[in-house]
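> can you look at this prediction? I've put the sequence above it.
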Amino acid sequence: MGAVPKRKVSRHRRGNRRQHLALTPPVIVTCPTCGKPMRAHYTCKACGTYKGRQVVVMPQPE
C-alpha cells in the first residue's frame, strides 16, 4: 500500500498551496543609453546596448 490521503483536500486549502504559481509582470526600466523602456537584464530593442556596450548592430532608418 502507498501513501493515501486521509481526507479530501478542500478547494480553499488546495488554492492556498498554489499561490506561488501566480505570474509576475516583467520588470521595466529605462535604457541608460537611449532612455526608452526596456526589460531589466535584457538587450535594449531600440538601440541594441547592454550594460553600456553595443552588442547588437541596429539598422539605420532610411
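Noted; the coordinates are in hand. Numbering: from 1, shown residues only.

> please count neighbours and contacts with C-alpha atoms only from this point.
OK.

> any idea which element the most centrally placed residue in the chain lies in?
With the centre of the chain defined as its mean C-alpha position, the nearest residue by C-alpha atoms, centre = their mean is Pro26, 4.0 Å away. Secondary-structure element containing Pro26, defined by DSSP states H and E: none, the residue being outside all helices and strands.

> also this one, for the comparison:
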Amino acid sequence: MAMALPKRRHSRSRTRQRRAHDALRAPDIGNCPECGEPKMSHRLCGGCGMYRGRSVVQLEEDIN
C-alpha cells in the first residue's frame, strides 16, 4: 500500500498560518504570599517551602 503524498506544495503563507500557534511563551510567575519570593503558579515555593498556606517541605535553612 502506498502512502499518501501531497499533490501540490503548500504556500509560505499557509505554512506560516499553521505555525502561528507554535511560538513559546514565558512561564507565568507570581509572588509567594508568605515570603514574597517569585514562584511559578501551582508549584512549591523554593524560598520558604510553603504551598497553599501550609508548610510542605522543611528547608535546610530552617533546620539549622
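Sure, I can see it. In this text, all values refer to a predicted model and were calculated from it rather than measured experimentally.

> what does the superposition give as a TM-score?
Structural agreement between the two chains, given as a TM-score (TM-score structural alignment, normalised by the length of structure 1), stands at 0.82; 62 aligned residues with a C-alpha RMSD of 1.8 Å.

> counterpart of the residue nearest to the centre of structure 1 over in structure 2?
Pro26 of structure 1 is assigned Pro27 in structure 2 as its aligned equivalent, the criterion being TM-score structural alignment.

> need the contact list for its match.
With C-alpha atoms under 8 Å, 6 or more residues apart in numbering as the criterion, the residues that contact Pro27 of structure 2 are Met40.

> quick one: Val4 of structure 1 from Val27 of structure 1, how far?
42 Å (C-alpha to C-alpha, to the nearest Å).

> residues in structure 1 aligned with the helix ranked longest in structure 2?
The residue-count maximum for a helix in structure 2 (DSSP state H) belongs to helix 12-18. Alignment of helix 12-18 of structure 2 against structure 1: residues 11-17, by TM-score structural alignment.

> by how much does that stretch deviate from structure 2 on average?
Compared with structure 2 after the fit, stretch 11-17 of structure 1 shows a mean deviation of 1.2 Å (mean C-alpha distance after the TM-score superposition for structure 1).

> pull out the buried positions in that stretch.
Buried residues in stretch 11-17 of structure 1, defined by neighbour count with 16 or more other C-alpha atoms under 10 Å: none.

> and that stretch, how far out from the chain middle?
Taking C-alpha atoms, centre = their mean, to the nearest Å, one finds stretch 11-17 of structure 1 lying 25 Å from the centre of the chain it belongs to.
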